[in-house]
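Chemist: quick one: sequence plus predicted model below, questions after.
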Amino acid sequence: MYHLLEQRLREIDTHQLHPYLRNARTGLEKESLRVNAEGRLSQTAHPPVLGAALTHPWITTDYAESLLELITPPQERAAQSLDFLLNVETFVYQQLDQELLWTTSMPCVLAGEDDIRIAEYGSSNAGRMKHIYREGLAWRYGKAMQVIAGIHFNYSIDDTFWQPWQQVQGDTGELRTFRDAQYMGLVRNLQRYGWLIIYLFGTSPAICKSFLGGRTPPEGMEAFNAYTLYEPFGTSLRMGNIGYTNSKENKTGVKVCYNTLESYVSSLRHAIATPCAEYAEIGVKVDGEYRQLNANILQIENEYYSTVRPKQPLQGFEKPSDALEKRGIAYVELRSIDVNAFHPAGLTHQQLFFLEVFMHFCLLQDSPLVSAEEFAAINQNQMLTAHRGRDPEVRLSCLGKSVLLREQARELLQAMRPVAEMLNAVHSEECYTDCLDNQIQLAYNPDLTPSARMLAEMQAKQESFFAFARRKSEEHRDYFLQRPLDPALEAVFQQQAVDSLSRQQAIEASEKMDFDSFLNAYLSGTLDDKKN
């Protein structure tokens, strides 16, 4: 099963390609809800002292006005991306007024849909489009799912690696075509083996009852106490049937294909261009107010809630699918990572090192095309791991065979050891095998997983999910308030905030196109040909 992986590792060693792997780039995106002193969702606007959410490169908002998103630029080492994230969050915390950043993926107490204020981005056409897109999500799926927080791990292989690697593989085609095919193989394996991240990193086995808004709890969910619901073997309810999934995929007909970049772009475009009767009933522009960007299966590409995305940085008002078609894949975004409540950054250095191992394993491991049957199995494996990952009897479907999750996790992790050893050699460090040993312990002892630790701590302290999350949030607030920030770096953050406000004002002042024309031009892919 791992013959091709072993062959490729030998080729890297034989052809001395280690230096070309040294400068891989890592970026992080972390979402956190702002909550007030009572632990309720903040109703205040995005603080101006943090800058403009529309134009700030590092501090923005996701779905809600209270859902902060902190972004790191690409860093040469994964550890540096975590350091940058810590610095950004330190700056943010030292600007907030009596507010907490919620330190778990599942939200705090919600007082219904009206409690969630959709993010605002100013009066510019781009700002209005971002807001209306989120209005559309509310009409289509409800607001509660949209305020679940997570961490996205962005990773790219150094561009200098691809040409010598192409030569070693005996490929004589276009370099970009080769690179895109290699990245799509990585993407397919991230899906194929992605359940492992849910098991190892999942930290959302419980929720506040208020999250369901009075709805009947799904089958398998039990009462932990008067205020908390949980799943005894759950790892990541965020990635389960109440959270971050395309629950309406089969109903609305989204069929995204990951076998080639061309099929991926084509299938996304098809969903964006195909009308949906259910969404047409909502209406697009009703009484002069937009409810959604359009009534198609997907409003835009980002509405498709995949666990992994091939990405290309956008230029101007470019659509993601157009950017991929024009310039190919620049990096891959893994989106299935829960916020780790046990660390102020929401992620540890060891977890980051393991993600690097996992990325390279998925790149070098054989990655056959995904059939419709396997795609269904991939989704089922994800669901089973999210809801029952620590159940000793739970079985997954892998390559058409039914296997115990625990045994498959151990086998996969052991297969990654040569990859970890390769990365040790690339960086002249031992951290990669060390982090792998740590994750192997979790495969042999599920009680060591973050999800099990969370439930054990709640049980030991006889506290609800809300009480646990609030206590951890307060601990992390104290950490950031006491954490020193280099004055020169603080000045950089302050200047970025000021500059972002100026950029938003300049955009709003310079626009000449009305919003209807802007939206039509964007959706048709002709906006760059017009003057906004």
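Modeler: Yep, it's here.
Chemist: okay, CA-based contacts and neighbour counts for the rest of this
Modeler: Fine.
Chemist: what's the following helix or strand after the longest strand anywhere in the chain?
Modeler: Scanning the chain for the longest strand, with DSSP state E as the assignment, gives strand 25-35. Going down the chain from strand 25-35, the next helix or strand is strand 59-61, by DSSP states H and E.
Chemist: what's that following strand in contact with?
Modeler: Contacts to strand 59-61, defined as C-alpha atoms under 8 Å, 6 or more residues apart in numbering, come from residues 46, 50-54, 67-71, 88, 119.
Chemist: show me what the helix or strand just after it is in contact with.
Modeler: As assigned by DSSP H and E, the chain's next helix or strand after strand 59-61 is strand 67-71. With contacts defined as C-alpha under 8 Å, 6+ apart, strand 67-71 is touched by 27-34, 57-62, 85, 88-89, 147, 149.
Chemist: buried residues, stretch 434-452. List them.
Modeler: Judged by neighbour count (16 or more other C-alpha atoms under 10 Å), stretch 434-452 contains these buried residues: 434-436, 439-440, 442-443, 446-452.
Chemist: switch these over to JSON lines; also include secondary structure and distance to Glu318.
Modeler: Converted to JSON lines, these look like this (DSSP: H, G, I helix; E, B strand; the rest coil; distance: C-alpha to C-alpha, whole Å):
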{"residue": "Asp434", "secondary structure": "helix", "distance to Glu318": "42"}
{"residue": "Cys435", "secondary structure": "helix", "distance to Glu318": "39"}
{"residue": "Leu436", "secondary structure": "helix", "distance to Glu318": "39"}
{"residue": "Gln439", "secondary structure": "helix", "distance to Glu318": "40"}
{"residue": "Ile440", "secondary structure": "helix", "distance to Glu318": "42"}
{"residue": "Leu442", "secondary structure": "helix", "distance to Glu318": "42"}
{"residue": "Ala443", "secondary structure": "helix", "distance to Glu318": "43"}
{"residue": "Pro446", "secondary structure": "helix", "distance to Glu318": "44"}
{"residue": "Asp447", "secondary structure": "helix", "distance to Glu318": "46"}
{"residue": "Leu448", "secondary structure": "helix", "distance to Glu318": "44"}
{"residue": "Thr449", "secondary structure": "coil", "distance to Glu318": "41"}
{"residue": "Pro450", "secondary structure": "helix", "distance to Glu318": "39"}
{"residue": "Ser451", "secondary structure": "helix", "distance to Glu318": "39"}
{"residue": "Ala452", "secondary structure": "helix", "distance to Glu318": "43"}
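Chemist: included below, for side-by-side comparison, is a second structure:
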Amino acid sequence: MHLSQLFSERIAALQAASWNSTIVGIRRGIERETLRIKPDGRLSQLDHPQALGSALTHPLITTDFSESLLEFITPAQSDIEVTVAQLTDIHKFALSKLANEQLGAGSMPCFIEHQDEIRLAYYGTSNVGRMKTVYRQGLKNRYGSMMQAISGVHFNFSIPNEFWQHYQQLLGDQSDLADFISAQYLGLIRNYKRYVWLIVYLFGASPAMCKSFLQGRQSKYAFETLGKGTLYLPYATSLRMSDLGYTNSAQSALNVSYNNLPDYIKGLQQAITTPSAEYQDIGVKVDGNYQQLNTNILQIENEFYSTIRPKRTTQSGERPTCALAKRGVEYIEVRALDVNPFSAVGISAEQMRFLDLFLLYCLLQQSPTMSAEQQEVADQNLRKVVTDGRRLNLDLQDGAHPRLMQDWAEQLFAELMPIAHWLDGAYGGDQYQSVLKHFYLSLLDPGKTFSGQLLAKLKASQQDNSQFSLALATQHQQTLFAGEYQFYTEAEFLQMTTDSLGAQQQIEQQDTLSFDSYLAQYFVENAAKLCDK
């Protein structure tokens, strides 16, 4: 049966189904990273503000790699407007507690002269807090800190259980429901890897960067220059997603498979237990100071840089792979999103709706298994769109044949339309169809993509990327301060601050093991043999 024929039959069955309402329960959560910067654009050297609570235990406000890299997290929620309101409130509150600082508006950092300006995130004196900092020390020693100063947005997405129960019946599947859900999410992930170039084409927003990011290193890219210190590629969409950013040559040999959950877990567990000759040279504890958690290819699972991850909420001290092995996939984390510099909160409701359509397409379309070679072809397609996505007549590889990106994207948009009809029927209104038409304009005119708009503005004003980003940061700050709280109250935020500081103190007081013993126990208790169901 032809792929799209099967897909059409599934869509027809879904549109005819009386259980349309179950899809309205899709839950989404956002993790948005942003650097605290001084008025001149330089990186803040101040500690994580105590007024924002504990980065270790606060439910909504934490830090990522560095002390200055804030991460805002919205709880899983089934209403997009509520998610946007929550994210807006978190930004507003955080900004109100910063001393003469702003929040960076884009993905690529500027004005960092030396990586030692990037202070590792500190989580207090508890064992779990220290482990987080040592992990970051390992990242610094392995990849350098500049890569870790890049900001992104992660989109967490889960489909309601009621939908899965009906969908399993529709497909005539007899397996255990949890196993069925995991297999379906892995199928979604494989298709996402095949088509993620479309997301980067539309939403990539880092075609330019500050020269300081290279720190004197040679680059294989033929950059053009703008202003005093801006480098850009004329057709680039996302330098953040290029090998200047979040990629890792040591990981390219891992070949983690997404064909089924056991294989995925096995691949990751192999990486977190296999020593790396390169990282052994760094050492673990040198002169009494930890330089990394261990010398394995990955210190822990989080070090695996992927454009998407299957996830399961972990219990305290539990490794992500063990949680997946015991309880299956609960949601997926989309990790290919640049910060949207035109949004005060880094992502828009329109983008979230488009991601709903795209991810459901990846689920409903047939998803054959992928060999290592096929994964490499998908990665090559992504790399082409990252550096050259807005070039007319760009070829990608579709199976054994080259294919014009434009034609392929046209087909994907055509196949997204029935999903938009279905969702609009379920939700009421026409928002999904409107979003599809809106982003279709970016297909007709590459200048309408985020990267195209950004580069056009830089060229028109002959302005440096850094100055443009600073102006956007100021504009976003004013927008956020002008608005009222929509979901949370200031009193609730102040309470979360107090509660999180108290929770951190409690964790620190309850520690009984030495840090050495804690680490040893963590890695032993979570060894593969204890991950069995």
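Modeler: Received, thanks. Bear in mind that the values here come from a model prediction, so they are computed numbers and not experimental data.
Chemist: quick revisit: the longest strand of structure 1 vs structure 2, average offset?
Modeler: Taken over the aligned residues, the distance from strand 25-35 of structure 1 to structure 2 averages 0.3 Å (mean C-alpha distance after the TM-score superposition for structure 1).
Chemist: read off where that strand ends up in structure 2.
Modeler: Aligned by TM-score structural alignment, strand 25-35 of structure 1 corresponds to residues 27-37 of structure 2.
Chemist: give me the residues contacting that stretch.
Modeler: 43-44, 64, 68-80, 83, 87, 101-107, 109, 149, 151-160, 339, 345-346.
Chemist: hmm, which of these are the buried ones?
Modeler: Neighbour counting by 16+ other C-alpha under 10 Å classes 43-44, 64, 68-75, 77-78, 80, 83, 87, 101-107, 109, 149, 151-160, 339, 345-346 among those as buried.
Chemist: which ones among those lie within strands?
Modeler: Using DSSP E, these in strands are 69-73, 102-103, 152-158.
Chemist: of all those residues, which two lie farthest apart?
Modeler: Spanning the widest gap among those are Gln102 and Ser158, at 32.4 Å by C-alpha to C-alpha.
Chemist: Gln504 of structure 2: how many residues sit nearby?
Modeler: Counted by other C-alpha atoms under 10 Å, the residues lying close to Gln504 of structure 2 total 21.
Chemist: please give me every residue in contact with it.
Modeler: Gln504 of structure 2 neighbours (C-alpha under 8 Å, 6+ apart): 54, 56-57, 124.
Chemist: what strand or helix carries the residue nearest to the spatial centre of structure 1?
Modeler: Nearest residue to the geometric centre of structure 1 (C-alpha atoms, centre = their mean): Arg335, 2.5 Å. Assessed by DSSP H and E, Arg335 of structure 1 sits inside strand 331-337.
Chemist: gap between the aligned residue in structure 1 for Ile118 of structure 2 and Ile197 of structure 1?
Modeler: Counting by TM-score structural alignment, Ile118 of structure 2 lines up with Ile116 in structure 1. Separation of Ile116 of structure 1 from Ile197 of structure 1 (C-alpha to C-alpha, to the nearest Å) stands at 29 Å.
Chemist: Ser510 of structure 1 now?
Modeler: Distance, Ser510 of structure 1 to Ile197 of structure 1, by C-alpha to C-alpha: 45 Å.
Chemist: who's more crowded, the two?
Modeler: Each of Ser510 of structure 1 and Ile197 has its neighbours counted (other C-alpha under 10 Å); Ile197 has more, 22 against 10.
Chemist: average gap between whichever strand or helix holds that one and structure 2?
Modeler: For Ile197 of structure 1, the host element (DSSP H and E) is helix 195-201. When structure 2 is superposed, helix 195-201 of structure 1 averages 0.4 Å from its matched positions, counting by mean C-alpha distance after the TM-score superposition for structure 1.
Chemist: that older thread, which neighbouring elements make contact with the strand holding Arg335 of structure 1?
Modeler: Applying 3 or more C-alpha pairs under 8 Å, 6 or more residues apart in numbering; DSSP states H and E, one finds that strand 331-337 of structure 1 makes contact with strand 151-156, helix 175-192, helix 195-201, strand 308-311.
Chemist: out of these, deepest packed?
Modeler: Mean neighbour count (mean count of other C-alpha atoms under 10 Å) peaks for helix 195-201 among these, with a mean of 26.
Chemist: for Glu463 of structure 1, state which of the contacts of strand 59-61 of structure 1 is nearest.
Modeler: Nearest member of the contacts of strand 59-61 of structure 1 to Glu463 of structure 1, counting by C-alpha to C-alpha, is Leu67, at 24.9 Å.
Chemist: tabulate the helices and strands packed on strand 331-337 of structure 1 (CSV), appending distance to Glu325 of structure 1.
Modeler: Shown next, in CSV, are those (distance: least, C-alpha to C-alpha, whole Å):
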stretch, distance to Glu325 of structure 1
strand 151-156, 18
helix 175-192, 10
helix 195-201, 29
strand 308-311, 11
